[in-house]
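# The sequence and its predicted three-dimensional model are supplied below.
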Amino acid sequence: MDPSSEDTLDFLREHLEFCAANHKKCRPQARVFPTRLIDVRHTIRLIDRPSIHLDPPKFLYLSACWGSDFALRLTHNNEEQLKTEIMLEDLPRTVRDAIVIAKELNVPYIWVDSLCIFQDDLESWNVEVLRMKDYLRSCTFTLGVASS
């Protein structure tokens, strides 16, 4: 499926609108923003939750199996750089596609575990993993990828 094709985007728009209007369970269940998100509106960058003021939260939850080739990960060493800008060419195709979809559907943020949870901090990782179910309940929609 080509994420940038009008047919794909129209399909997604129609289904999201239908679900929001007709399926109570498809609406965000909780009002929880993740600790960190990727802002895709202008400059793609990592942001902290306190700087976000939307109710309900609008973010795409990207669920994928990353494998070993996903080199760019959030660490304490690169946090400030990721908060300044994340270069598209540094991201795997799956994340780039999710960014295209989010922008086209007017969803300002995406959540990607490897970019939004510190990968070099086990304590932080353990806290965030427990919150993932709340993030799933709060997101605008989940984009599931079978392989990446």
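Sure thing, it's come through.
# Going by C-alpha atoms from here, please, whenever you check contacts or count neighbours.
Noted.
# residue ranges of the helices in this protein, please?
With helices called from DSSP state H, the chain shows them at 6-22, 79-84, 93-104, 113-116, 122-138.
# for comparison:
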Amino acid sequence: MVRPIHVLNGPNLNLLGLREPHIYGHTTLAQIETMCRDAARGDLFFGQTNHEGQMVDWIHEARETAGGIIINPAGLSFHSVAVLDALNTFEGPKIELHISNIHARDEAHRHSLLSQAVTAVIAGLGAKGYPVAVGAMYGAMGD
């Protein structure tokens, strides 16, 4: 049986479709969730939080239930040692996902602290990066 994939979204992603559409596009988080569920071959947890502690709690819970984590940490990418430490406790595959190409952005948005704790990084594909990450996760989980 395929273990669930956990898709975790960080701060301000609840405003996708409205927030800086020139960077993040017009697709809403609800539409992205539908894209992920359509791409999934099994159970999928999809969550969004504006709180670092909630993200850490979800990663801890994933240790017991998830086959893999896809995380768009948003602003937590650039400063959260707590999320980094939590990701390091998860033994399965982890994909860091960014809607924009963070490597081509301003200095504050260019260097993700969390990349060192993940299996792979997907950046710059817009909302379409999510179903790509779901498909890639099945390969990483060996399914």
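Good, I have the coordinates. The model shown is predicted, which means the values in this text are computed figures rather than measured ones.
# And the TM-score between them?
Here the TM-score for the pair of chains, by TM-score structural alignment, normalised by the length of the second structure, is 0.30; 71 aligned residues with a CA RMSD of 4.6 Å.
# So which of the helices of the first structure is nearest residue 60 of the first structure?
The closest of the helices of the first structure to residue 60 of the first structure is helix 93-104. By CA to CA, the value is 6.7 Å.
# who does that closest one touch, helix- and strand-wise?
Secondary-structure packing of helix 93-104 of the first structure (3 or more CA pairs under 8 Å, 6 or more residues apart in numbering; DSSP states H and E): strand 59-63, strand 109-112.
# circling back to that earlier point, among the helices of the first structure, which is nearest residue 38 of the first structure?
helix 113-116 (7.3 Å).
# For residue 54 of the second structure, give its distance to residue 8 of the second structure.
Plainly put, residue 54 of the second structure is 10 Å away from residue 8 of the second structure if you go by CA to CA, to the nearest Å.
# Between these two, tell me which one has more neighbours.
residue 8 (20 against 15; other CA atoms under 10 Å).
# heading toward the C-terminus, what's the first helix or strand past the longest helix seen in the second structure?
When the second structure is parsed with DSSP H, its longest helix is helix 52-65. Remark: after helix 52-65 of the second structure, the chain's next helix or strand is strand 68-72, criterion DSSP states H and E.
# buried sites along that following strand?
68, 69, 70, 71, 72 (16 or more other CA atoms under 10 Å).
# Same check on stretch 134-143 of the second structure?
134, 135, 136, 137, 138, 140.
# can you check stretch 96-113 of the first structure too?
Judged by neighbour count (16+ other CA under 10 Å), stretch 96-113 of the first structure contains these buried residues: 96, 98-99, 101-104, 107-113.
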